[in-house]
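S.K.: Pasting a predicted model and its sequence here:
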Amino acid sequence: MTDEMRGLLALWGGNVSAVHRELVARTARDPSSSPVPSLSVFHRAVVRDLSVGERAGLRGGEAARRRFDVYGKRLPTHRNACWEGDHKRIPVRVTLDGVAVCPWVTWFIDVASKVVVGVAVTPHQPARDAVLAALRAGISREDPYGPFGGLPGRVRVDRGKDFPSKAVSRALGAFAVPVDDLPACKPYRKGTIEALNGAVEEMLLVSLPGYTRRARPAQAYRPDPVGDLLPYPDFVKVLLDWVAWWNTEHRPAGLTGGRTPAQAWEADPTPVEDVPEERLAFFALEDDGRIRKISTNGVSWRRRADIADWMAGHVGTRVRLRYLPHFDGRIEVFSTEGWGRHLGSAYLAEAATPAQRRALSRVRESRARALKADLKAAEKLRRTRYTATTTAAVPGRRRTETASEAEAEIVRAQAVDLAARALPDLIPPREPPAGWARPRPRPATSSSTPKHSLGTAAPADTTDTEPGSGSKE
């Protein structure tokens, strides 16, 4: 087989007879060219020089050639050691707003236990929001996925044009989870999720109305009428029910002992690392990058106003916004001080429900009543009312206080820290131990010492004499 013959085989899609006919025609046009062997000899040469995978690739492309390759198998690991994620276009037409669409599913599966930990469905080609929603469903371990999930050790995705792997890397980077960004068009690098993609089509999708890959050899393909298709919500319910059946009842061949994924998960003693709800509440939110002010219309974002009941009374406050990619129905508002305290959520003002508008009105009215009550109490404390007088006398207070009210007011005025007011000699000291030396008592004063009356100073020249000699003036 020469390079020219291989090129002709690729041109004719692996058709050996067609290549042989072209070579014979060339020889007929140019008698000086090399003679062409018979078809059987040429066919034996193709079989000898080209492997089965190469011949399949010439007929069906890279996907057909890959079926004849040999792959290694990864060693078994524990639960949550690795997740694999992928998109899949569902070959089933469903109705949405009177239009037939083919939805997409984004899901993640645990490699060790074959448990589907998170699913997100979109009626169009998914973007970052679908990937992050499926990831959050798996990490949070919320219904309908039951106890499966937690924080994975690593995540494997491919960097195909339909999977935003950078969004996964940024979101999981906050939890220090590495992301293996595999090369595109190499599904064997994440065989667990690819097997799930094939299983859902063979076990579920082929039986649904509107399946687009149904073989109809006798007639041209004609899609099912729109009236016979499943509504989009019904299809999502059917898919989630199948995921629950996969996790709890199906027995994949890759699990030892004929166990279900749920049984394999429960039998694994590896501890599951959960993420606190306060950290997961703002998972995968992107920062707006600008400082804005709350106005009387709320917060302006993307030329539209977002409001919330907690904004009443905060006009002029400087805030920052965080939001879920490709979703503008709700934003999270944070303060600009320090790390940014979460103030609350805001919703689109034009799409606010009557209940949300009533909640905003109730907050405004309650705060107005509270302010009115505070001002009334302050006015009562500020102004003292006196009775009217008809004579030249001191007016009395309108309201006479009783003795108990006066005592209570005095107690409140004198209420201070008792420890700060404690006197050091309030409690007399205890008697010293008997072994301590006591001070000597001073001798009594001599009887000849003159006594002076109160207020009279003693003479300046008075001096003491030696003991026993008396005193002199």
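M.R.: Cool, got the structure. Numbers count the residues shown, from 1 in each chain.

S.K.: contacts and neighbour counts: CA atoms only from here.
M.R.: OK.

S.K.: Endpoints of stretch 345-365, how far apart?
M.R.: 20 Å (CA to CA, to the nearest Å).

S.K.: Now do the strands in the stretch 51-200 of the chain.
M.R.: Secondary structure of the stretch 51-200 of the chain (DSSP state E, counting those that start in this stretch): strands at 83-89, 94-96, 99-101, 104-110, 116-122, 155-158, 179-182.

S.K.: Nearest to Arg279, out of those?
M.R.: Ranking those by their distance to Arg279 (criterion: CA to CA) puts strand 116-122 first, at 18.4 Å.

S.K.: What are the contacting residues of that closest one?
M.R.: Contacting residues not belonging to strand 116-122 are listed as 103-110, 130-131, 133-138, 141, 145, 148-149, 236, 243, 246-247 [CA atoms under 8 Å, 6 or more residues apart in numbering].

S.K.: adding another structure so you can compare the two:
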Amino acid sequence: MAGARVDPEQRAAVVARLTALRQAGSLTTAHVRTAASGLRVGERTVWRWLGTTGPGRTGPARYELTPTDREAFAYFRGNIAALARARAAVRSGLGQVAGTPVPDFLATGWANAPAVTLRTLQRAFERQLTPAELAAWRTGEQGRRAASVYLTRPVTGRNVVWELDHKQLPILVLPPRGPAVCPWLTSVIDDGTRALVGWAIALTPHTGTVLTALRTALLVDEQRGPFGAVPAMVRVDRGLEFAAAAVKDALAALCVHVHQLPAYHAHRKGKIERIHQSMEQTLLTGLPGYTKGPRDASGRLHGPLSDAARDRAAAETTGLAPMRIERFVTHRFAPWVTWYNTQRPHSALAGRTPAQAWTDDATAVQRLDAAQLRHLLLAGVERTINKDGIRFNGLAYVAPELHGRRGQSVHVRFMPHDDRFIEVYLDGQHLCTAHPQGQLSPEQVEAFRSHARDESRRLGAARRRASARTRAELAPMTDDEPDAAESRLVPAAGARDLLGRANDDMLRRRAKTNLLGLIDPTASQKSTR
């Protein structure tokens, strides 16, 4: 009963009543016993509240912390035992504790301080300092924030506000080249429905992963659920990838407001932090290579995989290698996102899934066509068209529109974890969507060959027309005119006007024979005359 917690307001009311009885001279032990019974505490506790040890006997008052005590608490980083030793050393006149002099500002402040016990100081600090103040000097800013109280954001409709963030996943995967790494995830969640509407995974976070995650969130994909629309605002932190000009320009083109949060304020985007925690608890902890798992005495992970630098470098040559990043993305993470959005009930959504919350919400959304979102892919990667197409990430990409463009430089835009296609741009204009060779469907192969045949026929016809036009318009001058040895180009219509219809055949014959270096027989006859 002595350890029961008492409501502060109820305690204050009891103390006020008993103090009034004592001032009137009518306070008895029965009054204290009755109050203690009602509050479910001991009688000595009630007497201590009144500042006495019993009827008619005055006890010690509660110790109140001085400014020096508070400064010492900060100086000793919340160590009350060290504070008490220094305080006792100053009172005894030693001036030092544990072989170290007590700072002058503490020695001056404690010069005439009363003697108090360590337990009294501990109770005084616990009573007069808030948990946030205690944590601020013991564990730092993170502890202070953990003990703080925050406002919650107002409820919004679906797709009104998005939150974006990066997270390095604590799971080892093998990239296409190099040792095992922990990849980075870029997430986009809908504030109103808690849906993970967009994501991208890469070896390191960059502007391309942000643009890819945004593009995924903006597009409608029946396999992912009903999500996909243009938001009114996005919240981002101060990461350089989110502040990139390409990201700002892409969102500005869609008239989306960007709200940049203060640095190191994770609670300002708590919904996405909670999703990352759920992902780690329900997905990553059950996969081999989870780097936050238990370790042995040497620090090595329990299990078949190790995250030591030497073991990472040798992982590909040994039989115990982490899963490939492509397999992790397609066979582990993507199914988990579908499960989270469509099957996992959420307590903040009244037991509904994010997909159900989205469907039940009547807030209007604006959809966009995929062709309007090509500019949200990574831009600026320059490649040259080779004889087998565009070489990118170890694959050769082809498209019918690339036929006849060997040697041209183009810009490639791509999704970091999707090698099924690339977007090709020429002089800032979209040229085609290219697909890797070896993965083309029969229809795509036939389209490529048909386009090649059409181009060959078109260019052949154009060459024949040009040759015919040139032969028709190349007319040499007659011998009667000056400079008979020379020939010049004249308009075909003008030649007909000058020489008449009767000379057209002769002009054409002379033009053809002169071009071949032959002598006109009519000219030789005239010369013999």
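M.R.: Received it, and whenever you're ready, just let me know what you need. If you're wondering where the values come from, they're calculated on a predicted model, not measured in any experiment.

S.K.: Superposed, how do the two chains score by TM?
M.R.: Once superposed, chain against chain, the TM-score is 0.64 (TM-score structural alignment, normalised by the length of structure 1); 367 aligned residues with a CA RMSD of 4.5 Å.

S.K.: Columns distance to Lys190 of structure 1 on top of the strands of the stretch 51-200 of structure 1, output as JSON lines?
M.R.: As requested, the strands of the stretch 51-200 of structure 1 are arranged in JSON lines below (distance: least, CA to CA, whole Å):
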{"stretch": "strand 83-89", "distance to Lys190 of structure 1": "7"}
{"stretch": "strand 94-96", "distance to Lys190 of structure 1": "29"}
{"stretch": "strand 99-101", "distance to Lys190 of structure 1": "28"}
{"stretch": "strand 104-110", "distance to Lys190 of structure 1": "10"}
{"stretch": "strand 116-122", "distance to Lys190 of structure 1": "14"}
{"stretch": "strand 155-158", "distance to Lys190 of structure 1": "7"}
{"stretch": "strand 179-182", "distance to Lys190 of structure 1": "8"}
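
S.K.: Can you say which of those is nearest to Asp49 of structure 1?
M.R.: Asp49 of structure 1 lies closest to strand 179-182 among the strands of the stretch 51-200 of structure 1, at 32.4 Å (CA to CA).

S.K.: Trace the closest one over to structure 2 and give me the residue numbers.
M.R.: Alignment note (TM-score structural alignment): strand 179-182 of structure 1 is matched to residues 258-261 of structure 2.

S.K.: Please apply the same query to stretch 421-434 of structure 1.
M.R.: So stretch 421-434 of structure 1 sits over no part of structure 2, by TM-score structural alignment.

S.K.: about what we covered before: figure out which of the strands of the stretch 51-200 of structure 1 is closest to Lys376 of structure 1.
M.R.: Between Lys376 of structure 1 and the strands of the stretch 51-200 of structure 1, the tightest spacing by CA to CA is seen for strand 116-122, at 55.4 Å.

S.K.: Can you tell me the SS state at the spatially most central residue of structure 1?
M.R.: The residue lying closest to the centre of structure 1 (CA atoms, centre = their mean) is Phe283, at 2.1 Å. Under DSSP: H, G, I helix; E, B strand; the rest coil, the three-state class of Phe283 of structure 1 is coil.

S.K.: go on, Arg413 of structure 2?
M.R.: Taking three-state DSSP, the label given to Arg413 of structure 2 is strand.

S.K.: ditto for the one 10 residues further on
M.R.: Glu423 of structure 2 falls in the strand class when you classify it by three-state DSSP.

S.K.: In structure 2, what residue corresponds to the residue nearest to the centre of structure 1?
M.R.: By TM-score structural alignment, Phe283 of structure 1 lines up with Leu376.

S.K.: Can you tell me the closest non-neighbouring residue to that match?
M.R.: In space, and not counting its chain neighbours, Leu376 of structure 2 is closest to Leu211: 5.3 Å by CA to CA, 6 or more residues apart in numbering.

S.K.: Helices of the stretch 301-450 of structure 1, start to end?
M.R.: Secondary structure of the stretch 301-450 of structure 1 by DSSP state H, counting those that start in this stretch: the helices cover 354-382, 403-413, 418-421.

S.K.: Can you tell me which of those is nearest to Arg259 of structure 1?
M.R.: Using CA to CA, the nearest of the helices of the stretch 301-450 of structure 1 to Arg259 of structure 1 is helix 354-382, at 48.6 Å.

S.K.: what's the counterpart of Asp268 of structure 1 in structure 2?
M.R.: Mapped onto structure 2 by TM-score structural alignment, Asp268 of structure 1 lines up with Asp361.

S.K.: what's the neighbour count on that match?
M.R.: Other residues near Asp361 of structure 2 come to 13 when the count uses other CA atoms under 10 Å.

S.K.: cool, the one 10 residues further on as well?
M.R.: The number of residues packed around Ala371 of structure 2, counting by other CA under 10 Å, is 8.

S.K.: Where in structure 1 does the helix or strand containing Ala16 of structure 2 fall?
M.R.: Following DSSP states H and E, one finds Ala16 of structure 2 within helix 8-23. Per TM-score structural alignment, helix 8-23 of structure 2 has no counterpart in structure 1.
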